[in-house]
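1. heads up, no residue letters with this:
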């Protein structure tokens, strides 16, 4: 782990200042905003929206890349007219264009997953299930720590066994257990930007296991900076401890005059 200290931050800002074509990839929950007990409460505030608006310049390809679904983005971000990658790459909305959905096979696996997850919800009432188009997530952030961790391990093992022959992957993240269609990840999703454009500055920031595929893809790319929020081991080059530090860094970019 290498914290983004004063000298590293100065270099990052200078690289941003001198660049002519930039790509900025930002996770949402845990990166731009702190986690909430109820995910629907994690709405972007005026300050964050103002910063993102200022970063949406002709030199910048700004992209929010998140596990949230497209309906949520249509509610809160549609007026910004930026690039959005929802559900970790399942749905993509490029600037000024309509949503494009990744075609996958039938979702018969969802019924089996919900049946298993509902057993754990009944056993631990503060937990809940979130169903998306390409994934189903069991959230246990509101459970007692020891009980939540124990049940998460049990659920993960049960789902791995149950879904062994399905076209899905099972993951554990920050207070979640997630089942997601294979091949949908942030690393695959950002490749469209790298193929279509030549950038002399790339910044990617995220906080969870879902962002590691993005960091790994960018590791060999010149002029790229990757930041993990938190102190976990990561493919990212640097760490920042909190979303507030991320927003503060982005705000510094907004004070740089475009040539």
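-> Arrived safely, thanks for sending. This is a predicted model, so every value here is computed, not measured.
2. Could you use CA atoms for every contact and neighbour count after this?
-> Fine.
3. Pretty sure residue 202 sits in a helix.
-> No: Residue 202 sits outside any helix when classified using DSSP: H, G, I helix; E, B strand; the rest coil, being strand.
4. what about it, neighbour count?
-> 23 (other CA atoms under 10 Å).
5. dump the residue contacts of it.
-> Residue 202 makes contacts with 22, 23, 24, 25, 223, 224, 225, as judged by CA atoms under 8 Å, 6 or more residues apart in numbering.
6. again, only this time at 7 Å
-> The contact partners of residue 202, by CA atoms under 7 Å, 6 or more residues apart in numbering, come to 22, 23, 24, 223, 224, 225.
7. By neighbours, which of those wins?
-> Busiest of the contacts of residue 202 [other CA under 10 Å] is residue 22, holding 23 neighbours.
8. hold the first one in mind and look at this next one:
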């Protein structure tokens, strides 16, 4: 991979210099494959113990505002990792819970879904509702289909994209997962929204944004951070990523977070 390893001394020093020049650092983190090792069963994919411990330390710092950005439903994400002074963005940012607001925010809730799009969506839902080989997760405004085979996922992905072309829904592909969700919103738009909310609430101007993620859905966030620091966590897919830097695995993510917290 033609990317820079962010834990190399020179790259780490560069990152620390950037952090020192900003009023605050907005740290955006994907969950699965980034903070937690990837698991076939999503409910067993817990963050590494040292990762949760260091995040609790970082969120108390005056230097950082932490936001978790995941494809998981908001309610499920909050059960997987418990932080009290951080922001949560579930369902790729379609539902956002910020620690300084009273209610969950649905920034894309006003999009109207036409009848034909709804019909196609319902067709897929009914088709996989009782499937034994594919686990269907109903998120309310979207569906996630978990596959036990990448070959099967790839086969269905082509059909899904053809079916939902020019509709109000988009098809997102992840690690053994396909998601059908309202078009026009992604992790990139979500982190821009969260950034604007933080800057306005705390009257900030000069912020550094860091995004760490491992999945295809994180590429939208990498593209949105042209002025920030983007870090790809490697997995078996080994993406041709837009990120500038890389880490090798979630254990590396924990190492980086420790460095940011001032631990050796």
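-> Perfect, I can see it now. What you see is a predicted model; the values in this text were computed from it and never measured.
9. thinking again about what came up before, what about the contacts of residue 202 of the first structure, which are in helices?
-> Nothing among the contacts of residue 202 of the first structure maps onto helices, per DSSP state H.
10. Of the residues you listed, which are still contacts in the second structure?
-> Cross-checking those against the second structure gives 22, 23, 24, 224, 225 as conserved contacts, using both residues aligned by TM-score structural alignment, their matches' CA atoms under 7 Å.
11. want to throw these into TSV with distance to residue 202 of the first structure?
-> TSV is the format used below for those (distance: CA to CA, whole Å):
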residue	distance to residue 202 of the first structure
22	6
23	5
24	6
224	4
225	6
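12. Please, where are all the strands along the stretch 1-150 of the second structure?
-> 4-5, 24-29, 64-69, 87-90, 95-97, 134-138, 143-147 (DSSP state E, counting those that start in this stretch).
13. so can I have a markdown table of the ones you listed showing distance to residue 221 of the second structure?
-> As requested, the strands of the stretch 1-150 of the second structure are exported to a markdown table (distance: least, CA to CA, whole Å):
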| stretch | distance to residue 221 of the second structure |
| --- | --- |
| strand 4-5 | 18 |
| strand 24-29 | 9 |
| strand 64-69 | 10 |
| strand 87-90 | 13 |
| strand 95-97 | 16 |
| strand 134-138 | 24 |
| strand 143-147 | 20 |
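14. Give the aligned range of stretch 138-146 of the second structure in the first structure.
-> Under TM-score structural alignment, the alignment places stretch 138-146 of the second structure onto residues 131-139 of the first structure.
15. Buried residues in the matching stretch, which are they?
-> 134, 135, 136, 137, 138, 139 (16 or more other CA atoms under 10 Å).
16. try stretch 245-263 of the second structure
-> 245-258, 260-261.
17. do the same with stretch 164-175 of the second structure
-> Quick answer for stretch 164-175 of the second structure (16+ other CA under 10 Å): 164, 167, 168, 169, 170, 171, 172, 173, 174, 175.
18. Now those residues in TSV, please, with extra columns for secondary structure and distance to residue 185 of the second structure.
-> As requested, these are exported to TSV (DSSP: H, G, I helix; E, B strand; the rest coil; distance: CA to CA, whole Å):
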residue	secondary structure	distance to residue 185 of the second structure
164	coil	16
167	coil	14
168	coil	11
169	strand	10
170	strand	9
171	strand	12
172	strand	11
173	strand	15
174	coil	16
175	coil	20
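19. would you list those residues in JSON lines and tack on distance to residue 133 of the second structure?
-> Shown next, in JSON lines, are those (distance: CA to CA, whole Å):
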{"residue": "164", "distance to residue 133 of the second structure": "22"}
{"residue": "167", "distance to residue 133 of the second structure": "27"}
{"residue": "168", "distance to residue 133 of the second structure": "27"}
{"residue": "169", "distance to residue 133 of the second structure": "24"}
{"residue": "170", "distance to residue 133 of the second structure": "23"}
{"residue": "171", "distance to residue 133 of the second structure": "20"}
{"residue": "172", "distance to residue 133 of the second structure": "19"}
{"residue": "173", "distance to residue 133 of the second structure": "18"}
{"residue": "174", "distance to residue 133 of the second structure": "17"}
{"residue": "175", "distance to residue 133 of the second structure": "16"}
